[in-house]
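Engineer: how does the following fold in three dimensions:
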Amino acid sequence: MADSDHNWRLWGERDPYYAVLTDARFRSDRIEDHRQNFFESGQAFVAHWLTQFEAHFGPLPRQRALDFGCGVGRLTIPLSDHFETVTGLDIAPAMLEEARRNSAGRQIDYVLSDDALSRVEGTYDFVNSCIVLQHIPVDRGMNLLGQLLGRVRPGGGCLIQLSTKRNHGKWRELRYRIRHAVPGGQAVMNLIDGRAADTPVMQMNEYPLDAVLRLFHENGFEKMVVRYEDHGGTDTAMIFARRD
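Structural biologist: Predicted coordinates for the structure are as follows:
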């Protein structure tokens, strides 16, 4: 299996905004012309889903929020408009440095992540992770999800997005499996596609929704809302829930 952490660190160094939102406008050589669009998309996303959460579950405490897989701060920054303090977690140091530059003057603490969330302290009123877990192998991702859910304090909530099914077609799926699961496949497929051998790639892992919902239940989430989304040909689930 291709090393998802290594690839994400490379994305952070080479093309951080495009890695967060795979839109050609956000490539490194174009981001300055489209920076406002990038961050406005994050503001709209956060406002929409907080409104959806409170429409279903009532008022949400607004002291502390955690953004897992924060990238360059696209969602972390608008979260700081709604919560007193925010913590952003990411595995890529270059992403964190860019996020800090984007967040000057805000009450945001950017922290290097690991599989144990060892640098995170306490519990939170809201935990967010969107367009992140799909890039992490399922076994690791389920462990991380359990830890994230455990960080939600009673009465608090979360918004979690993950992928459940790749709808690539046979040829594209074969290419995906060679790139991600065959030793050396990433380099070979990059060369076939006319790219540098070490060009980073992104995994789109398939999470079993039944096991995910069971994990929510085991962590004290009795009330959940699941929304289906088509994310570029991949089935994804957007789950928002309150912890009892």
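
Engineer: rest of the way, CA atoms for contacts and neighbours
Structural biologist: Will do.

Engineer: other SSEs contacting the longest strand seen in the chain?
Structural biologist: Of all the segments of type strand in the chain, defined by DSSP state E, the longest one is strand 152-166. If you count contacts as 3 or more Cα pairs under 8 Å, 6 or more residues apart in numbering; DSSP states H and E, strand 152-166 packs onto strand 124-129, strand 234-242.

Engineer: would you format the ones you listed as TSV with mean neighbour count included?
Structural biologist: Listed next are the helices and strands packed on strand 152-166 as TSV, based on neighbours: other Cα atoms under 10 Å:
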stretch	mean neighbour count
strand 124-129	24
strand 234-242	21
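
Engineer: and these: which comes nearest residue 228?
Structural biologist: Nearest of the helices and strands packed on strand 152-166 to residue 228, taken as Cα to Cα: strand 234-242 at 4.9 Å.

Engineer: tell me how far the closest one lies from the chain's centre.
Structural biologist: 12 Å (Cα atoms, centre = their mean, to the nearest Å).

Engineer: save the helices and strands packed on strand 152-166 as a markdown table, and put in distance to residue 76 too.
Structural biologist: Below are the helices and strands packed on strand 152-166 laid out as a markdown table (distance: least, Cα to Cα, whole Å):
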| stretch | distance to residue 76 |
| --- | --- |
| strand 124-129 | 9 |
| strand 234-242 | 17 |
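
Engineer: looking at those, which is closest to residue 112?
Structural biologist: Nearest of the helices and strands packed on strand 152-166 (Cα to Cα): strand 124-129, 15.1 Å.

Engineer: would you mind pulling up the elements that that closest one packs against?
Structural biologist: On a contact count with 3+ Cα pairs under 8 Å, 6+ apart, strand 124-129 meets strand 64-68, strand 152-166.

Engineer: which ones are touching the closest residue to residue 207 other than its chain neighbours?
Structural biologist: Spatially, and ignoring its direct neighbours in sequence, residue 207 is nearest to residue 164 (4.8 Å; Cα to Cα, 6 or more residues apart in numbering). When contacts are counted by Cα atoms under 8 Å, 6 or more residues apart in numbering, residue 164 touches 205, 206, 207, 208, 209, 234, 235, 236, 237.

Engineer: I have a second one here; can you model it like the first so I can compare?
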Amino acid sequence: MLRRARNFISKTWRKFLNIFLPTETATESKQKWNRLAKENARYFVMTDYGEKIDEPTFRASGQKDYQMLIEQDELLRQRLQPFKTKKVLEIGCGIGRLTEFLADNFNEVFGIDISEEMIEHGKKRLANKNNVRLAATDGLTFPFPDSNFDLVFSFIVFQHMPDIAIIRRNLKEIGRVLKPNGLAKIQLRGLPTSKKNWFYGPAFARRDAEKLIVSLPLTIIKTEGENQRYFWLWLEKH
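Structural biologist: The predicted structure follows:
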């Protein structure tokens, strides 16, 4: 009974804060992520290993996640192999944690991030990867022509976008830059959090995600992890 009451109070307080606290803008997000990149880029890209995460651990985490999220994804394998002939865009590439391993397996890899600091760090880390191009963006638009990519991928990025309108703008851009019948694999936040946290972003269930893509040239072909930490969408451009 006491635990139930505490949970109710906590949820009510979180909803109150999320209604009345101001929503971060894309410009404010850029400023925040540039600051965090200067402070501790590896940690703020991958917080699971603590603030003292070193380069070997950071790199190993990227390889592990690449294998789990791309290499072992049966849908992506069926639709996109051979990967070596495909062109991929990574949204929120940070300093290239996953980009490095995408580059080892795909023909061309483009990574974008809202933080110029992250991008500059990433360019130094991946200087030996000739098939990688990294660029900073405004967090709303992508500097690429229409129908350009076979795959768009994003992990632990959309969960930090502070506003539903910003997320929809990014999804609109995904629909624009994907080739016809191209795929996107995007992770959204599945569990709610408070705006008082630096990592805030709105949470989604499948019904919410369906609303995000209304009138966009995208179809949800698979979901996974609804009401969990990581809520995944597989999208196809029609």
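
Engineer: ok, and the closest non-adjacent residue to the residue nearest the centre of the second structure?
Structural biologist: Against the mean C-alpha coordinate of the second structure, by Cα atoms, centre = their mean, the closest residue is residue 157 at 2.9 Å. Leaving out its chain neighbours, the residue that sits closest to residue 157 of the second structure by Cα to Cα, 6+ apart is residue 92, at 5.6 Å.

Engineer: which parts of the second structure are helices?
Structural biologist: Here the second structure has its helices, by DSSP state H, at 2-20, 26-45, 55-66, 74-80, 99-105, 116-125, 164-177, 206-212.

Engineer: which residues does the residue nearest to residue 157 of the second structure contact?
Structural biologist: Applying Cα under 8 Å, 6+ apart, the residues near residue 92 of the second structure are 111, 112, 113, 114, 154, 155, 157.

Engineer: likewise residue 65 of the first structure?
Structural biologist: Contacts of residue 65 of the first structure by Cα under 8 Å, 6+ apart are 79, 83, 85, 86, 87, 124, 125, 126, 127, 128.

Engineer: per the alignment, residue 57 of the second structure corresponds to what in the first structure?
Structural biologist: Alignment note (TM-score structural alignment): residue 57 of the second structure maps to residue 37 of the first structure.

Engineer: number of residues surrounding that match?
Structural biologist: 13 (other Cα atoms under 10 Å).

Engineer: same question, the one 5 residues further on
Structural biologist: Residue 42 of the first structure sits with 18 neighbouring residues when counted by other Cα under 10 Å.

Engineer: same question for residue 84 of the first structure.
Structural biologist: 14.

Engineer: any idea how far residue 178 of the second structure is from the residue nearest to residue 157 of the second structure?
Structural biologist: 17 Å (Cα to Cα, to the nearest Å).

Engineer: and what of residue 89 of the second structure?
Structural biologist: With Cα to Cα as the criterion, residue 89 of the second structure and residue 178 of the second structure are 9 Å apart.

Engineer: identify the contacts common to those two.
Structural biologist: 149, 151, 152.

Engineer: ok, so of the residues you listed, who is nearest residue 138 of the second structure?
Structural biologist: Using Cα to Cα, these come closest to residue 138 of the second structure at residue 152, 17.7 Å.

Engineer: spatially, what comes nearest to residue 87 of the second structure if we skip its sequence neighbours?
Structural biologist: residue 108 (4.8 Å).

Engineer: now do the contacts for the aligned partner of the one you found in the first structure.
Structural biologist: Mapped onto the first structure by TM-score structural alignment, residue 108 of the second structure lines up with residue 85. Shown in contact with residue 85 of the first structure (Cα under 8 Å, 6+ apart): 63, 64, 65, 107, 108, 109.

Engineer: from residue 178 of the first structure, how far out is the residue lying farthest from the centre of the first structure?
Structural biologist: Taking Cα atoms, centre = their mean, the residue of the first structure most remote from its mean C-alpha position is residue 192, at 29.1 Å. Using Cα to Cα, residue 192 of the first structure is found at 12 Å from residue 178 of the first structure.

Engineer: what does residue 126 of the first structure give?
Structural biologist: Separation of residue 126 of the first structure from residue 178 of the first structure (Cα to Cα): 38 Å.

Engineer: one step back: reformat the contacts of residue 65 of the first structure as JSON lines; add distance to residue 54 of the first structure.
Structural biologist: Output for those, formatted as JSON lines (distance: Cα to Cα, whole Å):
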{"residue": "79", "distance to residue 54 of the first structure": "15"}
{"residue": "83", "distance to residue 54 of the first structure": "14"}
{"residue": "85", "distance to residue 54 of the first structure": "19"}
{"residue": "86", "distance to residue 54 of the first structure": "19"}
{"residue": "87", "distance to residue 54 of the first structure": "21"}
{"residue": "124", "distance to residue 54 of the first structure": "16"}
{"residue": "125", "distance to residue 54 of the first structure": "13"}
{"residue": "126", "distance to residue 54 of the first structure": "12"}
{"residue": "127", "distance to residue 54 of the first structure": "14"}
{"residue": "128", "distance to residue 54 of the first structure": "15"}
